[in-house]
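1. quick one: sequence plus predicted model below, questions after.
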Amino acid sequence: MSDAAHIPDEAETRARWGGFAWTPENAAQAEKIIARYPPGRQQSAVMPLLDLAQRQVGAETGTQGWLPVPVMEYIGAQLGMAYIRVYEVATFYTMYNLAPVGRYHVQVCGTTPCMLRGSDDVLEACYKKGLKKGATTADGLFTLTEVECLGACANAPMVQINDDNYEDLTFDSMTAVLDTLAAGGQPKIGPQVERQTSCPEGGPTTLQEMVSENHDYRGRWEAMGNAPA
C-alpha cells in the first residue's frame, strides 16, 4: 500500500473550505437524497452526501475531489451528526479521498489475482510516466494509489481511474491509457482486449447471438425436441 497523500494544514484548509456550501443544484440533490429516508433516519444519507460533496470539491478544483474537514463538518451539521461520526465513515471507505488528488486518481489493484496477472507491469507503466505512489504529478493530472481488490479479478490486472475501470492491462496498454488521458482524450473503458465484460477473450463461445441482441432461442430448442413443458 502507498504512503498517505499530503493533507494541507488546518489553517490552509479552513481558509479555503471553511465557507463550503452546496451549489444550488447540489442543494436540491442533497434534499432529494435525505428525503429517501424516514424522519429521524436522515443520518443514513451520509454516504451519498459525502460522495456528492467530494464531486463538488472536484468540480471546483478541476480534480477528482476530496473531503476537507470543514466539508465533512458541513455535512454533519446538515444531518445532525457529530463530525467524528462523519469522519468515521469517510475514513472507512477508500472511495472517499481525505487529501487532495489530481484530475485523474489512478488506483492500481495489487491484490493476488492482479499481482499474478501483471500488476507490477501496470505500476511500472505508471512509474515510467512520472507517477509515484501517494503523490500527485507536478502538472496536477495524476495521483497514484495502490489499493486492494476492486472486484474485477476475472479481468486482472486492472485499475480504477475516477469512476471507470480499465482491465486486462499490460505495460503497453496502461501506457496508452495514461497517454490518452494526458492528451485530453477518453480511453476505451473496460477490457483492453477483445472481450465483452468478463466473457472469454475473443468473444463468447456459446449463445453467440446474444452479443448483439436479446435473442429468442425457443424456436431452436423446440426443433431439437426440447420444448418447455
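-> Alright, I've got the coordinates.
2. from here on, contacts and neighbour counts on C-alpha atoms
-> OK.
3. centroid-nearest residue for the chain?
-> The chain has D163 as the residue nearest its centroid, 3.7 Å off, counting by CA atoms, centre = their mean.
4. so what's D216 up against?
-> When the contact criterion is CA atoms under 8 Å, 6 or more residues apart in numbering, D216 has no partners at all.
5. take this one as well and set it beside the first:
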Amino acid sequence: MAVRRLHPEQPESFAFTPANRAWAEKVIARYPEGRQASAVIPLLWRAQEQHEGWLPEPAIRHVADMLSMPHIRVLEVATFYTMFQLAPLGKKAHVQVCGTTPCQLRGAEDLVRVCKAKIAAHAHELSEDGDFSWEEVECLGACVNAPMVQIFKDTYEDLTPESLEALLDDIAAGREVTPGPQTDRRFAMPEGGATSLTEIADTTTGGDPVPHVVDGAEAASHVFAGEAINAGGQDFDGVPAPQTTAKAAPKPVEKAKDVKPEAVEAAAAGAPGSVQSSLDLEGEGAPESEPDLLKGPRGGKPDDLKQLKGVGPKLEGVLNDLGIYHFDQVAAWGPEEVAWVDARLKFKGRIERDGWIEQARILAEGGETEFSQRVADGDVPSSKA
C-alpha cells in the first residue's frame, strides 16, 4: 500500500456546521455507551464532505474529540482507508480512474494519459487553475462498462480518450453532463444491443407487449464552480424522513354480492385463513372494482386453479371463498379487478408477477401452458390437491 501522509498545508481549525453537528450526534447515539468509536468512519466521511471533499488534520482531531478517542487512532483510520482524501481536490472535478484488470484491458492507461496531459503530471496534484485533480483507484464496480472513471459521486463509463477529454472540457466550461455510459447503450446492456428483457407483456389488459424503456438520464450529483459538497448536511443519513403524504383512510371491508358470508366475516375480523383483510385492505389510491363473483362453481365443478403459476391448494381455497372458481373469471379481469383481488390476497402483486390473466385466457380456451403441463405431469408438488 502506498504511504499516505497529511497535506503540508492545513487549515487552522475545523468544526462541524450546526446541521452536520446535529447529524453527527444522532449517529453517535445509535451506539451503546462505550462504543461511540464505532461512528468514526461516518463522522470522518461527513467531515470530508463538508471540507470541500478532502479531510484536513484539524477535522481528524475534531472527530477524535467528539468520540473521546486518541487522535492517533482516528489518524490511523483516515490514513488507512483510501476513501478519505488527505489533500485538496479539484474544485470542479476529482477524477478517479479505475485501473483494475477489466478497465486496464479496455484502455484505462489511455485515460490516465489524458489526465496527465489535461490536469496534472502526477496523481493528487491540482491543475494550474485548481479546478481539477485525479488519481488511479481500484475497482469501481462498472466492469461491463469499462473503461470508466468516477467524478465525486458519479460514474462515467464506456469512455475513450476523446470522450474523456470532451467530458473534462464540458465540466470546465460549466456545461451539464450526464453520468453513466458515454455511448449510445443503456446502462450495462451488451455493446451490440439488448438481447433479453427487451419487452414486457401487458398482462392486465390483454394488449400487445410494450417496449421496456427506462429513461435513466439524470444530472450529475455534484455542484460545479467549487461549491462545497454537502456543506448543508442535507443528504440522506440512513434515517428515513417522516412521511409527508397523508395515507388514505382505511376502506371498510365490503360484502361482495356473491362472496360467501363466512369469508367476509373472517376478513372483517382480521382472522387468519381464507381472506387476509389485515394486510392493507385500506388501499393505496389504486381504483378497485369488484370482479364477477359466483356463489358456487358452475355445474358444481370448479376449474383446477392450481394450474395457474403461483396458485397452490391454500390460495385456490382463498379464491374459491371469494367466489372465483373458473379460468374465464380470471381472464376477464382488468386493472381495477386485479386491484380488488390483490387487496384480498396475502402477497400483493403476485397476479401480475406470475401472469395469471394471460395463463387463464389460454386455459379458458382449452389450451395448455408450460406450467399447466408440469402440473399435469405431477412435476409441481405444491399444486397437488
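-> Nice, I can see it. As the structure is a prediction and not an experimental result, all values here were calculated from the model.
6. before we move on, the earlier item: what does the residue nearest to the centre of the first structure align to in the second structure?
-> By TM-score structural alignment, D163 of the first structure lines up with K153 in the second structure.
7. from E49 of the second structure, how far off is its match?
-> Distance, K153 of the second structure to E49 of the second structure, using CA to CA, to the nearest Å: 11 Å.
8. next: V74 of the second structure.
-> According to CA to CA, V74 of the second structure stands 17 Å off from E49 of the second structure.
9. higher neighbour count, these two?
-> The neighbour count for V74 of the second structure versus E49, taken as other CA atoms under 10 Å, is higher for V74 (22 against 19).
10. does that one count as helix, strand or coil?
-> With DSSP: H, G, I helix; E, B strand; the rest coil as the basis, V74 of the second structure sits in helix.
11. pull up the aligned stretch in the first structure for stretch 109-117 of the second structure.
-> With TM-score structural alignment as the criterion, stretch 109-117 of the second structure aligns to 120-128.
12. mind listing residues that contact the matching stretch?
-> Here stretch 120-128 of the first structure has contacts from 108, 110, 132, 144, 157, 169-172, 174-175, 178, using CA under 8 Å, 6+ apart.
13. mean distance, it to its aligned residues in the second structure?
-> Once the two models are superposed, stretch 120-128 of the first structure sits on average 2.3 Å from its counterpart in the second structure (mean CA distance after the TM-score superposition for the first structure).
14. so which of the contacts of stretch 120-128 of the first structure belong to helices?
-> In helices, judged by DSSP state H, the following of these are found: 171-172, 174-175, 178.
15. can you lay out the residues you listed as JSON lines showing distance to Y217 of the first structure and neighbour count?
-> Compiled in JSON lines, those are given as follows (distance: CA to CA, whole Å; neighbours: other CA atoms under 10 Å):
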{"residue": "F171", "distance to Y217 of the first structure": "41", "neighbour count": "17"}
{"residue": "D172", "distance to Y217 of the first structure": "40", "neighbour count": "11"}
{"residue": "M174", "distance to Y217 of the first structure": "39", "neighbour count": "23"}
{"residue": "T175", "distance to Y217 of the first structure": "42", "neighbour count": "19"}
{"residue": "L178", "distance to Y217 of the first structure": "42", "neighbour count": "22"}
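16. one step back: ok, the match of D163 of the first structure to G180 of the second structure distance?
-> Using CA to CA, one obtains 11 Å as the distance from K153 of the second structure to G180 of the second structure.
17. need the contact list for the residue lying closest to G134 of the first structure once chain neighbours are set aside.
-> The shortest distance from G134 of the first structure to any non-neighbouring residue, by CA to CA, 6 or more residues apart in numbering, is to A5 (4.7 Å). Residues in contact with A5 of the first structure (CA under 8 Å, 6+ apart) are 99-101, 134-135.
18. neighbour-wise, give me the winner out of those.
-> Ranked by neighbours (other CA under 10 Å), the contacts of A5 of the first structure are led by V101, which has 29 neighbours.
19. just give me the match in the second structure for that one.
-> Aligned against the second structure by TM-score structural alignment, V101 of the first structure finds its counterpart in L89.
20. gap between that match and P179 of the second structure?
-> 20 Å.
21. ok, now S13 of the second structure?
-> Distance of S13 of the second structure to P179 of the second structure, given as CA to CA: 35 Å.
22. next one: R46 of the second structure
-> When distance is defined by CA to CA, R46 of the second structure is 23 Å away from P179 of the second structure.
23. what about the equivalent of Y87 of the first structure over in the second structure, how many residues nearby?
-> If you follow Y87 of the first structure across to the second structure using TM-score structural alignment, you land on L75. Neighbour count for L75 of the second structure, taken as other CA under 10 Å: 16.
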